[in-house]
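Asks: what would the 3D arrangement of this be:
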Amino acid sequence: MRILLEKSKKNKLVVLFVIVFLITVSINLYVTSVNINELEALEVELHSLRTPLKVGDRTTLQVLVYDRGNLAREDVNVEIKLSNQGTARLHEKFTHIENGLYETNIQFFHGGTWDGTVFVKKGNSLFKKNFKLFVER
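Replies: From the prediction side, this is the model:
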């Protein structure tokens, strides 16, 4: 009889552990899905203060980040990765200025068409938008 009681206590502990584990996993999945959807409906614009872009010139790139309700997003981190068809690659972080406006300074050492991806991050959420830039020689 005593052996049955000890097994029963162990079984109850195992069941309790499994229930706590399942609740923890469920909460984690819910929070992750809420975070992923948070940046889904963003509008991102990329602008250069100096046009045309020229090799060797230092220029300021600006990114405007706002949601579909035209509300500025000031609570995100913004980065850009650029690459040309050769081996040149650039990676820059933007600084928040005001009202959803972010800026970074950049200098291109190669001309031609550059492929750029702007990354907008908040917590575990990530939004990406691709752009093309042309840099004159």
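
Asks: drop to CA atoms for contacts and neighbour counts, all remaining ones
Replies: OK.

Asks: just give the nearest non-adjacent residue to G116, would you?
Replies: L82 (4.3 Å; C-alpha to C-alpha, 6 or more residues apart in numbering).

Asks: my bad, D115
Replies: K132 (4.8 Å).

Asks: please tell me I have it right and that neighbour contacts N84.
Replies: No: in this structure, K132 is not within contact of N84 by C-alpha atoms under 8 Å, at 9.7 Å.

Asks: mutual contacts of the two, please.
Replies: Contact criterion C-alpha atoms under 8 Å, 6 or more residues apart in numbering; residues shared by K132 and N84: 113-115.

Asks: turn the residues you listed into TSV, columns for neighbour count, secondary structure and distance to V63.
Replies: Listed next are the shared contacts of K132 and N84 as TSV, based on neighbours: other C-alpha atoms under 10 Å; DSSP: H, G, I helix; E, B strand; the rest coil; distance: C-alpha to C-alpha, whole Å:
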residue	neighbour count	secondary structure	distance to V63
T113	14	strand	19
W114	22	strand	17
D115	16	strand	16
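
Asks: this one next, for a side-by-side:
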Amino acid sequence: MGISIDIHCGACGWEEGFRLGTGSAMTRLRNALDLVPEDQRIRILEILDHHPDSAEDFELRLMRCPACGRLFERMQVSLLYGRNDGWQSRYHCDGCGAALDNVSDPEEISTLPCPDCGSAALQVADTSFWD
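Replies: Model (predicted):
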């Protein structure tokens, strides 16, 4: 079961919702590949087809652009295969192209600047579960 969060800026009123985690339809990575960009999807399928015993870790995560401050919901995928091989999805900002950072703890949200006005007034306005 995943969690939905609505983030709100108390200074400018900016608000956006994000789904995090995995839902019941995402019990296997192959069921969640439509949430991954095509170039990464192709690489993931190559690894899964050649290494059926690979270990998968995947979930929707909140990510932030360190350059412009925008927030994104992205499917983070990590694969371990072979003896010591691994692969991990990487994302870049749709606006400025900088590599995105994971926001690993929801408590961190209140310390982030607003992507719209830059003030440190972000709050989690609402949470709910999704499946």
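
Asks: TM-score of the superposed pair?
Replies: Superposed pair, TM-score by TM-score structural alignment, normalised by the length of the second structure: 0.27. Supporting alignment: 66 aligned residues with a C-alpha RMSD of 5.4 Å.

Asks: tell me the secondary structure for the residue nearest to G116 of the first structure?
Replies: strand (DSSP: H, G, I helix; E, B strand; the rest coil).

Asks: one step back: reformat the shared contacts of K132 and N84 of the first structure as JSON lines; add distance to R58 of the first structure.
Replies: Output for those, formatted as JSON lines (distance: C-alpha to C-alpha, whole Å):
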{"residue": "T113", "distance to R58 of the first structure": "17"}
{"residue": "W114", "distance to R58 of the first structure": "16"}
{"residue": "D115", "distance to R58 of the first structure": "18"}
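
Asks: any idea which of the residues you listed is closest to E38 of the first structure?
Replies: D115 (26.0 Å; C-alpha to C-alpha).

Asks: show me the contacts for the closest one.
Replies: D115 of the first structure touches 82-84, 130-133, counting by C-alpha under 8 Å, 6+ apart.

Asks: what subset of those is buried?
Replies: 82-84, 133 (16 or more other C-alpha atoms under 10 Å).

Asks: can you redo the residues you listed as TSV with distance to N11 of the first structure?
Replies: Listed next are these as TSV, based on distance: C-alpha to C-alpha, whole Å:
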residue	distance to N11 of the first structure
L82	57
S83	58
N84	61
L133	64
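
Asks: and of those residues, the nearest to K54 of the first structure?
Replies: Distances from K54 of the first structure to these, taken by C-alpha to C-alpha, are shortest for L133, at 10.8 Å.

Asks: which residue ranges of the first structure form strands?
Replies: For the first structure, the strands defined by DSSP state E cover 42-48, 53-54, 58-67, 77-84, 89-93, 95-98, 101-107, 112-122, 125-136.

Asks: among these, which is nearest K7 of the first structure?
Replies: Closest among the strands of the first structure, using C-alpha to C-alpha: strand 125-136, at 44.9 Å.
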